[in-house]
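**Q** no FASTA, just this:
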């Protein structure tokens, strides 16, 4: 897993990282089909309206790798639309004083070589730690305000040119401090595919936005419940009509039931209990035949600012604490 630290103006962040990858590994934009290119170019124009700042970063990255930003943008915005997408498990739990989150990212094992955990600190925006298997978008993250967001793929009935989840998550992390703000940003997006977004803030506000091209629905904890969790299906009756079959192979229902049982049976929550849930055989995927399973895990105490990550299949003892966000906040306060 790569660990870039990027801060400053959007263009400069993109140029720095693109130039580094170009010089170190001769990185170039993979060739995509005409169908993906057409889809991606239409989506790129929509991204320009939704989040123009990140267009500057794409332009800088493209300059760093000596390519055209439209080609790079089309590639990024066609990801996760036509190809196999992650099958993930995410939960958030609130105690009297703390909010604890846990996230497994499940993907083909050969994607491990593309994974990265980045410190991103755009000028005049919130800084955050975010994980991904693509170099500009994010799949999950925790920002300096203690806001967490993560996605899980849903096999929807429709795809359309629009905003990919990677960029929705970035906009949330860079602009939102509380859950309600994040909900509004997610629902403003003309999203290209079906996804669940689990959102939590340090005040204990938890929500899941079930989102697809046809619409969205917000779920919150029921009466007496202190947690929320997602796998790769919609749970609300309002969204079930927009969900297709095809995720049984990844044990989505079994993972959901596993988290429901484990969370319901625990008295309180802390980081060790969160790790136990993520490494449990009912939740952690290891599909040897498909060469598919959990390739990173993250736990965090949002109130204390503690972030720990396992950069392979999670076990109780293979998490390491990430201190880069605290380092950046101290650095910024001294400048």
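**A** Structure's in. What do you need? Just so it is clear, the model here is predicted, and its values are computed rather than measured.
**Q** C-alpha from now on. contacts and neighbour counts both.
**A** Noted.
**Q** Surely residue 229 and residue 90 touch.
**A** Yes - Residue 229 lies in contact with residue 90 (Cα atoms under 8 Å); the separation is 5.5 Å.
**Q** Please enumerate the shared neighbours of the two.
**A** Applying Cα atoms under 8 Å, 6 or more residues apart in numbering, one finds that residue 229 and residue 90 are jointly contacted by residue 198.
**Q** More neighbours: which of these two?
**A** Neighbour count, other Cα atoms under 10 Å: between residue 229 and residue 90, residue 90 has more, with 31 against 24.
**Q** How many residues are close by residue 48?
**A** Residue 48 has 14 nearby residues by other Cα under 10 Å.
**Q** putting a second one here so we can go through both:
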């Protein structure tokens, strides 16, 4: 077994302070070099700043803090971690289920292309959130202080264009949206670079999958639970799917056959996080291994999360945002 570690970062303060205090976790992190290959040196920094000024101006302050902490210019930091005008991303895999009571999700990829950071942040001028970092300020998934939960699911690079990375879109949503409806409105305005599904649920019981291409945003909803994997369900978007969606369809069909009504959060968590589960993958060398599982209960406002084969961490959202830090600084998991 090989060990996987994630730093747990807990920061309350201004967005500038959050950026500066996160930077030490990346100074010796080899993922920085990976992101330099993903980013585009021809990024228009004026255009990037304008985009963030329109949708999340506080994140420019966080980027300033990162720049100072990393001892980089602001322009280089925008190129490195804004998520705007990146090169085409590699294929990611993810599975989620959302209903009135729960949000549960696996993230599947390779540990060498993983930030290894789980951030708890409470900015002054935005909603606080808990989520796994991607490209420093972005998030794979997370839940905010209003009980909004959201995660990304890569579909394809078909129609790829200059735009915002899915993980930066998720961070903007966590920081600025309290409801699923607000996320829908936001995602209809953002310039999406690639094709992604976004699984979304809120404290009011409104859950949807947002199917977003660079040209079209479609909404898939259900009064009962809704599944989200790595292909579009909207027939008008089928041409954006990858040529082979067998694995994604198998996961979707498995979840569809489950009886989830009344299932406890911890039971759903085990379903996703147990290595023998059809939703758990260990093809890490092919960039398709389960790295983390995250579950949120809209009813008891608790987050449960763990790395692959690791011990679960349970956190009260209300207690953390009331000022009670958790007493752990790392998560540890294992891959074959």
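**A** Everything's here; your move. Computed from a prediction, not measured in an experiment: that's the story for all the values here.
**Q** how about residue 282 of structure 2, what's its partner in structure 1?
**A** Using TM-score structural alignment as the criterion, residue 282 of structure 2 maps onto residue 286 of structure 1.
**Q** quick one: contacts for its match?
**A** 292-294.
**Q** again, but for residue 32 of structure 2
**A** By Cα under 8 Å, 6+ apart, residue 32 of structure 2 lies in contact with residue 26.
**Q** quick one: which helix or strand includes it?
**A** helix 31-38 (DSSP states H and E).
**Q** For the helix or strand just after that helix, buried residues please.
**A** Scanning forward in sequence from helix 31-38 of structure 2 by DSSP H and E, the next helix or strand is helix 45-55. Using 16 or more other Cα atoms under 10 Å as the burial criterion, the residues of helix 45-55 of structure 2 that qualify are 45, 48-49, 51-52, 55.
**Q** quick one, helices of structure 1?
**A** 10-25, 34-50, 52-64, 69-78, 165-175, 179-188, 252-264, 271-279, 324-334 (DSSP state H).
**Q** Of the ones you listed, give the one that comes closest to residue 1 of structure 1.
**A** Among the helices of structure 1, helix 10-25 comes nearest to residue 1 of structure 1, with 14.1 Å by Cα to Cα.
**Q** And that closest one, what does it pack against?
**A** strand 5-8, helix 52-64 (3 or more Cα pairs under 8 Å, 6 or more residues apart in numbering; DSSP states H and E).
**Q** what angle do that helix and helix 52-64 make?
**A** Angle between the axes of helix 10-25 of structure 1 and helix 52-64 is 30 degrees (criterion: axes from the mean of the first three to the mean of the last three Cα atoms, to 10 degrees).
**Q** residues making contact with helix 10-25 of structure 1?
**A** 4, 6-7, 27-28, 53-54, 56-65, 122-123.
**Q** Filter those down to the buried ones.
**A** If we count by 16+ other Cα under 10 Å, these have these buried: 6-7, 53-54, 56-65, 122.
**Q** Once you drop chain neighbours, what's closest to residue 214 of structure 2?
**A** Nearest-residue entry for residue 214 of structure 2: residue 192, 4.8 Å, with adjacent residues in sequence omitted and distances by Cα to Cα, 6 or more residues apart in numbering.
**Q** Now for that neighbour, how many residues are close by?
**A** 25.
**Q** Relative to residue 228 of structure 2, how far out is it?
**A** 18 Å (Cα to Cα, to the nearest Å).
**Q** what does residue 289 of structure 2 give?
**A** When residue 289 of structure 2 is compared with residue 228 of structure 2 (using Cα to Cα), they lie 17 Å apart.
**Q** Which of the two has more residues huddled nearby?
**A** residue 228 (29 against 24).
**Q** nearest spatial neighbour of the more buried one, skipping sequence neighbours?
**A** residue 96 (5.1 Å).
**Q** That neighbour matches what in structure 1?
**A** By TM-score structural alignment, residue 96 of structure 2 lines up with residue 90.
**Q** Just send the helices of structure 1 back as CSV, with distance to residue 312 of structure 1 too.
**A** Below are those laid out as CSV (distance: least, Cα to Cα, whole Å):
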stretch, distance to residue 312 of structure 1
helix 10-25, 23
helix 34-50, 30
helix 52-64, 28
helix 69-78, 24
helix 165-175, 21
helix 179-188, 29
helix 252-264, 18
helix 271-279, 11
helix 324-334, 20
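**Q** Out of those, flag the one nearest residue 155 of structure 1.
**A** helix 252-264 (11.2 Å).
**Q** Okay, strands next: where are they in the stretch 101-250 of structure 2?
**A** With DSSP state E, counting those that start in this stretch as the criterion, the stretch 101-250 of structure 2 has strands at 102-109, 117-123, 129-134, 138-144, 149-156, 195-201, 207-212, 217-221, 226-228.
**Q** Residue 172 of structure 2 is nearest to which of these?
**A** Nearest of those (Cα to Cα): strand 138-144, 8.4 Å.
**Q** now that closest one, how far from the chain's geometric center?
**A** Offset of strand 138-144 of structure 2 from its chain centre (Cα atoms, centre = their mean, to the nearest Å): 4 Å.
**Q** which residue numbers in structure 1 go with it?
**A** So strand 138-144 of structure 2 is aligned with residues 137-143, judged by TM-score structural alignment.
**Q** Quick check: buried residues in that stretch?
**A** 137-143.
**Q** what's the answer for stretch 301-311 of structure 1, then?
**A** Under 16+ other Cα under 10 Å, the buried positions of stretch 301-311 of structure 1 are 301-303, 305-311.
**Q** Any chance of those in CSV with distance to residue 129 of structure 1 as columns?
**A** Output for those, formatted as CSV (distance: Cα to Cα, whole Å):
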residue, distance to residue 129 of structure 1
301, 13
302, 12
303, 15
305, 11
306, 11
307, 9
308, 11
309, 11
310, 14
311, 14
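**Q** Widest-spaced pair of those?
**A** 303 and 311 (23.0 Å).
**Q** mind listing what the match of residue 96 of structure 2 touches?
**A** Contact analysis of residue 90 of structure 1 by Cα under 8 Å, 6+ apart lists 101-104, 150, 152, 198, 229-231.
**Q** And for the aligned partner of residue 257 of structure 1 in structure 2, the neighbour number?
**A** Residue pairing (TM-score structural alignment): residue 257 of structure 1 is matched to residue 253 of structure 2. Here the count is done by other Cα under 10 Å, and residue 253 of structure 2 has 12 residues near it.
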